[in-house]
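Engineer: here is a sequence together with a model predicted from it:
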Amino acid sequence: MEDIYVNRKYFNFWQYFFLITFLSTSFISCQKKEVKLIDRNIHAYILHIKNERLHEAFKIINITTDSIVKKELKHHYNFLTQTNNELHDSIKELDKELSFINTVKLPSSVRSLAFINKGDFYIGVNNLDSHISFENYVLAYKEAKKNNDTILICESLKKILFTLYKNSESDSSTCKKYIDVYKNFIYDATENTFYNFYYNDHLGYTTSTSRIKELKKVLKESKTIKNTFIKGKICQLIGIHYNYFDHNQDSSLVYNNKAIKYYSSNTNNLNKIELHGIYNNIGMLKQESDTLSEAVYYFYKALKIELPKNRFLEKEKVNGQLSELFEQRNMADSALYYLKQKIKYSDILAEHQKAISIIDINTRYETAEKDKEIIAAKLKSTKKTNQLIISLAILFIVIISAYLLQKNTRKKQLFAEQAQDLEAQKVKSLLQEQELASIDAMIAGQEKERQRIAEDLHDDLGGLMATINLHIENVSSGNNPNALDKTKVLLNEAYEKIRNISHVRNAGVMANKGLLVAVKNMAQKVNDSNKIHIEVIDFGLNERLENSLELSLFRIIQELITNIIKHAEASKATIQLTQHNYSLNIIVEDNGKGFNLQKKSQGIGLHNIKQRIEHLKGEIKIDSTHMKGATIIVDIPYIKNT
């Protein structure tokens, strides 16, 4: 019962161990699947947006179940579709969300998208905040790079390059570095078009050479893509190169108008901002060519574009252009009005820049505080992670220790069982040896007793028979009239003595003649009955065996012949004795009715035979078929004297 309890205990332990392992593996597998699903949704959304399939992109938002991912996708979508006031209000919400995202462990794709969103909203609301946008785009790139996320790497690099493109004071080496990186991650025709745009713009700027031919080739190759924004940018850049390098205003206007068509085909917020800039540029071209009425037309169109309320620089610029234009046309009132508008936006811009400086100081302080909080949160998270690792390590050590303990206990049990089996074998062997010694002692005692009886026969009956012989002589001579009576008395006495020792008559034969003679004598006596004929055949029995062995073999043969006489109903039997170098072989056969080998109950005689053979370390084989007699083969190990 104790062994059953121990086994059941270990069985329950391993059940719990495998259950915990299964649940842990399942949990990790589910987490990996969830991360893959999040990445797949974000990638699908970005590809739809890039190809200007806003309706399909919105479907991705609706089917997304993770609340944080859903929010970030919505922010990105709103940046393209919301009104300007809504964009301004979204920045505070984004700041809060990024603070939260920095304190929790999220997939790199989610963090990258969150940084892109923050950069978009800052540059969309106020182009003076482009440095903040640039920092967030770089963070987005680093997050995407962690998992080698090609789609988000390209998305963040496009944002970085666009910020550098808009900033005329940006370092050209920084721009080249990111263009070279971008080249290694291009994965489709749209990305290739964006890359070629930024590459040719950078090369034209740094070498002061026209890239019109190369840009036209890029525009031609872009016919297969759906992105109108980059097509508009290429046309706009060709127009700039025509005006700046070739001083060809007509061609410049042609490509600026093509850009307008592309931007107007999809009026998302990005295209709106670009439309404002291109209208202003065309107005300046018209102003330079003295087509002032057309210049006014395009400046007015620029003013009608709804810009985010903090885009003061663009508003200051277009109002300044109108003021100059009306001054050229000697329209003092209109010139004064737009000059005041320009001054107003200039003052606001100056105040805004001061505010930005104050905000920047405050932001740095808040950032430092947030960094402290983030570091504290990370330390706390690291501490928890370390505790988890230590707990798992301890659990692992406990499991291994329990396994080794169970294995060691099992080994000890096996060793104990083996020791018990060995001890039992030793006891059995000792009992067999003792039994054999007892049998040998019994046989030796029986032989001694029979020798003694033989000696008594010789000494006692020999003398008595000699006396009887004398009386018989007396009867013959007639010298003694009582000799006959005395002879009868002596004969009766001799008869009684013979009856008392008749049971040991065979011992005398064994002692004097050996096994083979004793067996042949026994067979002859049986043959004299004329009921069964026994034939004795011998091979190699030229020398006497050990006395006790001969006696044991004789008793085995005697018992087998007795069984044949009693049960076999045989008319013939054969006893075959063979002595080999290392064994003695006895074969006893008869032509009787045989017996059933499968029958469990056996007679005492056959049991005794088997026991005697076992004590002699021999083997017995029995072959019997119904009505076809029986054959019994006995092999006894014995080393022949050479």
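Structural biologist: Sure thing, it's come through.

Engineer: contacts and neighbour counts: CA atoms only from here.
Structural biologist: Fine.

Engineer: my guess is residue 79 contacts residue 269, does it?
Structural biologist: Yes. Using C-alpha atoms under 8 Å, residue 79 makes contact with residue 269 at a distance of 7.1 Å.

Engineer: now find how far off-centre the strand or helix carrying residue 348 is within its chain.
Structural biologist: Taking DSSP states H and E as the criterion, residue 348 maps to helix 332-456. Taking C-alpha atoms, centre = their mean, to the nearest Å, one finds the center of helix 332-456 at 15 Å from the center of the full chain.

Engineer: pull out the buried positions in the following helix or strand past that helix.
Structural biologist: Using DSSP H and E, the next helix or strand after helix 332-456 towards the C-terminus is helix 462-477. Residues 464, 465, 468, 471, 472, 474, 475 are the ones in helix 462-477 that count as buried (16 or more other C-alpha atoms under 10 Å).

Engineer: those: which two are farthest apart?
Structural biologist: Taking C-alpha to C-alpha as the measure, the buried residues of helix 462-477 span a maximum distance of 16.6 Å, between 464 and 475.

Engineer: and the comparison structure, right after this:
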Amino acid sequence: MSKYKLILLLIFWVHFSFAQNKSLDRFFKRAQLDSIEQIVFNENELSGIEDQLVTANYYTVQKKLEKSFEILLSIDTLQLSNKNLAYYHHFLGKAYDHNSNFDLAFKHYQKAQKRYLDIGDKLRYNDLNLDIYYTMFDPTFYSKSQPKYLEAYAENAKKLDNLNQLCFLEIEKAFNSIEVDTTYQDFLTHLNKAYDYNSQDKNPFTLGILHTYKGMYYTDYIFDKDSAKYYYNKGIRINRKLGLQNKIRLAYHNLAELERIQGNHSKAINYAKMTIKQSNKSIDHDLSAYVYELMAEDFMALKKPDSAYVYLEKSMNYLDSLNAQKQNINLTRFQADKKEKENLILTQKNEQNRIVIYSTFGISAVLLLLSFLYYQNFKRQQLIKQQKSQLKINRTEKKLKEQELKAIDALLEGQEKERQQIASDLHDHVGANLASISAYFEVLKQKMSNTKDAEVFAKTYELLRSTYKDIRGLSHYKNSEMIADKIFFVALKDLCQQIEDLHEIKFKIHSFNTNQKIPQHLEVGLFRILQELLANVVKHAKAQNVEIHVNFYDGSLNIIVEDDGVGFDVEKIENNGMGLSSIKKRLESLKGDMQIDTRINRGTTIILDVKL
């Protein structure tokens, strides 16, 4: 792993946010560890599992990995929600990453990514693409897959339009450009783009990182000691405000390296001592060991072997402490692995029980299905026998039905002739007599001298004229004929025209597919029902407009009669008058039904449906 990649990984130690608390989310993103510490240890903003997860991440940031592992590996993952499980794997992967267990870090990062996708957290899903990319710098780990994670990070950062992610993308492009651009101009171009993104995002944590990289540029690529020191010191000032001791000691380490390059070993030793001073010696065993080893080399360069030996021994002591720390972590891991295996065994047992239950249900279902199929076959044989018997019955019933229809047609024909005769008698005899009586009354009215008698006589005369008009109208639309060459719809139009001529009612008739011929017994019966309905409109509705819709569809005839009259109470009318009961009986004989929708002063709608 190259030098700059190692430093890059060190810088990313504190770069993470926790979405379940807005304050923590902001503080983790900007690496404000004092504020995080206040929330985690002095306030009651978190509780239970969230408190454990955030505390573990805080210890990881502080590089107190033993405490971080102790908390994380004690958590019962079977009890975690999908969201907390995502954070758990992310934080555990981060701890393994800091402990150089890159294979385990990769494993948990991938699990966290899957959970983040499940809960729709695309931002943190993409953060992990970059984390996974950095775990793969060791060629023995997944080197062939490494580029795809950076490509995915770049694509998602652009889609999300996240300024901080776009900033880190430019940083990575800058370092990748070193391999193809020996002038290092592309490095500076990408780094300046990162500065542009940071100027919009205003994240001081990221700005401190950028200053460190700018110092590295003037140290390792275009050597300019003054510029390098300028940017390192700018980074130190920012990180001191943020309380990031690990960033400060990294800057002093870089300043020591800057002096070491020029052979200024005394100054390099001074900066190295400042690096150690900023370190937490109880936990920074690896960094302390490395710095002491470099100091030993500096003392050897200054011809001071005794001092070199002292610092080399310190380096070895810290390496021993580091090994002890890793052993403790491995012990914690062993205990956690044991618990994880127990959980896995429990899960497998539950799965086996589930399989047994499903198998039992499956076998029962198969037996039930076989029994059902046997029963269905038996029923089918019985049904075939019944169908054969029913077929004979149907043939007999069909013959009887045909005879019945012929009888009904003959009966309807007789009733029609009788109706026509009654209507004719009403018109020719009763109507004629009433007309003659009306004429005589007109003569008597002119000779009437007594005013009081004349008033009574006038009322009687008007009543007589009204009676004559009703009988005349009744005889006309009762005498409407249904003859062979006049189909149902044409006969209906003629009936409406007759009523319109005699009364102040306007008719509108709408039709669809009305050229279809219907059986004569249905045609006559429906026509008489409509005569009765329209007679009710004339007598009772006080309507000015009537709309009739006639529609043939799917082997049925649908008729809708709507008026804008005074309406009526259906329950009262069905028990008293208007002939609704007789209309329903007629429809039942035609195998039809009727629906009535009416309200007082809201008009009436009557729907007739008859199967053809």
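Structural biologist: Sure thing, it's come through. Keep in mind it's a predicted model, so treat the numbers as computed, not measured.

Engineer: superposing both, give me the TM-score.
Structural biologist: The TM-score (TM-score structural alignment, normalised by the length of structure 2) is 0.48; 377 aligned residues with a C-alpha RMSD of 5.5 Å.

Engineer: quick one on the thing from earlier: want to try a markdown table for the buried residues of helix 462-477 of structure 1, with distance to residue 28 of structure 1 as columns?
Structural biologist: Converted to a markdown table, the buried residues of helix 462-477 of structure 1 look like this (distance: C-alpha to C-alpha, whole Å):
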| residue | distance to residue 28 of structure 1 |
| --- | --- |
| 464 | 111 |
| 465 | 111 |
| 468 | 116 |
| 471 | 121 |
| 472 | 121 |
| 474 | 125 |
| 475 | 125 |
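
Engineer: setting aside sequence neighbours, what's the nearest residue to residue 254 of structure 1?
Structural biologist: residue 239 (7.4 Å; C-alpha to C-alpha, 6 or more residues apart in numbering).

Engineer: what number of residues lie near the one you found?
Structural biologist: Neighbourhood size, residue 239 of structure 1 [other C-alpha atoms under 10 Å]: 26.

Engineer: dump the residue contacts of it.
Structural biologist: 251, 252, 253, 254, 255, 256 (C-alpha atoms under 8 Å, 6 or more residues apart in numbering).

Engineer: and with 7 Å instead?
Structural biologist: Listed by C-alpha atoms under 7 Å, 6 or more residues apart in numbering, the contact partners of residue 239 of structure 1 are 251, 252, 253, 255, 256.

Engineer: taking those residues one by one, which sit in helices?
Structural biologist: Under the assignment DSSP state H, the contacts of residue 239 of structure 1 contribute 251, 252, 253, 255, 256 to helices.

Engineer: where do the strands sit along the stretch 51-200 of structure 1?
Structural biologist: In order along the chain, the stretch 51-200 of structure 1 carries no strands (DSSP state E, counting those that start in this stretch).

Engineer: got it, and structure 2?
Structural biologist: For structure 2, the strands defined by DSSP state E occupy 506-512, 545-553, 556-563, 592-598, 604-611.

Engineer: dump those to a markdown table, plus distance to residue 402 of structure 2.
Structural biologist: As requested, the strands of structure 2 are exported to a markdown table (distance: least, C-alpha to C-alpha, whole Å):
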| stretch | distance to residue 402 of structure 2 |
| --- | --- |
| strand 506-512 | 30 |
| strand 545-553 | 24 |
| strand 556-563 | 20 |
| strand 592-598 | 19 |
| strand 604-611 | 17 |
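
Engineer: mean neighbour count and distance to residue 389 of structure 2 added to these, as a markdown table?
Structural biologist: Output for these, formatted as a markdown table (neighbours: other C-alpha atoms under 10 Å; distance: least, C-alpha to C-alpha, whole Å):
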| stretch | mean neighbour count | distance to residue 389 of structure 2 |
| --- | --- | --- |
| strand 506-512 | 14 | 41 |
| strand 545-553 | 17 | 33 |
| strand 556-563 | 19 | 30 |
| strand 592-598 | 15 | 29 |
| strand 604-611 | 18 | 27 |
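
Engineer: so residue 631 of structure 1 is in which element?
Structural biologist: strand 630-637.

Engineer: just checking, what packs against that strand?
Structural biologist: Judged by 3 or more C-alpha pairs under 7 Å, 6 or more residues apart in numbering; DSSP states H and E, strand 630-637 of structure 1 is in contact with strand 583-590, strand 619-624.

Engineer: identify each buried residue in that strand, please.
Structural biologist: Of the residues in strand 630-637 of structure 1, 630, 631, 632, 634, 635, 636 count as buried by neighbour count, 16+ other C-alpha under 10 Å.

Engineer: which residues does the fifth one contact?
Structural biologist: Right, residue 635 of structure 1. By C-alpha under 7 Å, 6+ apart, the contact list for residue 635 of structure 1 reads 583, 584, 585, 586, 618, 619, 620.

Engineer: the second one now?
Structural biologist: For residue 631 of structure 1, the set of contacting residues under the criterion of C-alpha under 7 Å, 6+ apart consists of 588, 589, 590, 622, 623, 624.
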